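[1] Mind folding the following:
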Amino acid sequence: MLKSLAVLPVFFMIATAPVLAGEPADAVKYFYDNLGSETQPENRDRFTGPALEFLNAANAAWERDETNCIEFMFPVDGQDFDDAEIAKTLKLDETVNGDSADVTASFSNFGQATQVEWSLTKTAAGWQVADIASEANQWRVSRMTCD
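    Sure, this is the predicted structure:
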């Protein structure tokens, strides 16, 4: 009994730790399980590189004079979404090459096939999103600017 109790604090710390140090697809799935969370400041630790720089610039522009630099949701490649349909149809395909990974999220949203490409980098914090893109709508976060 005492041995079991000694393990509980360790188990609790592991169970409540942020899910950053998993497979690349798991890091991306977080954003589909929590649609709209990609722009929330408390999720900045899930980003690195160009994606992090753009999100920080967008926050700074909003705080400065309420300039809105993000006009759609990156994970769904649009402004509106059917979360139940996305959850039911979501497929994540990952390709890992050392400390880099690409994850393609394929899903249906209001009956329309959609693909969003995620580029991740493995850092000391785990797999973090470095870029997000849509070939269909020709945008890439790393090419976005926010003044």
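[2] contacts, neighbours, all on C-alpha from now
    Noted.
[3] The strand ranked longest in the chain packs against which elements?
    Ranked by residue count under DSSP state E, the longest strand found in the chain is strand 112-123. On a contact count with 3 or more Cα pairs under 8 Å, 6 or more residues apart in numbering; DSSP states H and E, strand 112-123 meets strand 100-109, strand 126-134.
[4] for comparison, sequence B:
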Amino acid sequence: MRLHILAAALAALAAGPALAQDYDSPSAMLKAFYKPYIAGDLPDDQEGFRSEWLNSLYQADEEATPAGEMGAIEFDPYIDGQDYQITDFNIDELEVGEETATVEVTFKNMGQPTTITYDLVYENNGWRIDDLEGENADFSYRLSEIFEAARG
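    Down below sits the predicted model:
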């Protein structure tokens, strides 16, 4: 019986979410990151897609937010909204170096043209999201600045 449980646990780990993988190109990482959004599914835990620095901002925000309250991020910055129906998805690698990259992602979210520019870093054997900037006529934002403003 224990062997069956161990085998099932190992199989579950082996089939774990895409975020546990290391991606050798910025485009490959962002395609995997957006895959659940495009499919209309709820995204898995995104921690594995983020840099250590960006994860530290999320962690600090979580620790500073009282239980039951909303943290600094009141929307999904990766889709520039809360609800989503992603179409016309495109990735443009604007600048790719050995350790950093700037990548523009464009798509329509519920028919609304959306542009998000990513700052990526290569760390822990793969590309990770380090920051992003949402460009929208009503509200442009930089993710790290939202966290900074919440800290006061």
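[5] most tightly surrounded among the helices and strands packed on strand 112-123 of structure 1?
    Of all these, strand 126-134 has the most neighbours on average by mean count of other Cα atoms under 10 Å, namely a mean of 23.
[6] So which bit of structure 2 is the helix or strand following that strand matched to?
    Tracing the chain C-terminally past strand 126-134 of structure 1 and defining elements by DSSP states H and E, one meets strand 139-140 next. Against structure 2, the aligned range for strand 139-140 of structure 1 is residues 141-142 (TM-score structural alignment).
[7] what's the answer for stretch 101-108 of structure 1, then?
    Residue correspondence for stretch 101-108 of structure 1 in structure 2, counting by TM-score structural alignment: residues 101-108.
[8] Can you list the neighbours in contact with stretch 87-103 of structure 1?
    Contact with stretch 87-103 of structure 1 is made by 24-25, 28-29, 32-33, 104-108, 117-123, as judged by Cα atoms under 8 Å, 6 or more residues apart in numbering.
[9] what does stretch 135-147 of structure 1 give?
    Where contact means Cα under 8 Å, 6+ apart, the residues beyond stretch 135-147 of structure 1 that reach it are 50-51, 54, 57-58, 61, 69, 77, 115-116, 131-134.
[10] Out of those, which end up buried?
    50-51, 54, 57-58, 61, 69, 77, 115-116, 131-134 (16 or more other Cα atoms under 10 Å).
[11] who's in contact with stretch 18-33 of structure 2?
    With Cα under 8 Å, 6+ apart as the test, stretch 18-33 of structure 2 has contacts from 44-49, 91-93, 101, 103, 120, 124-128.
[12] Filter the residues you listed down to the buried ones.
    Neighbour counting with 16+ other Cα under 10 Å marks 48-49, 91, 101, 103, 120, 126-128 as buried within those.
[13] Make CSV from the residues you listed and add distance to residue 144 of structure 2 to it.
    Converted to CSV, these look like this (distance: Cα to Cα, whole Å):
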residue, distance to residue 144 of structure 2
48, 17
49, 16
91, 22
101, 17
103, 17
120, 13
126, 21
127, 18
128, 15
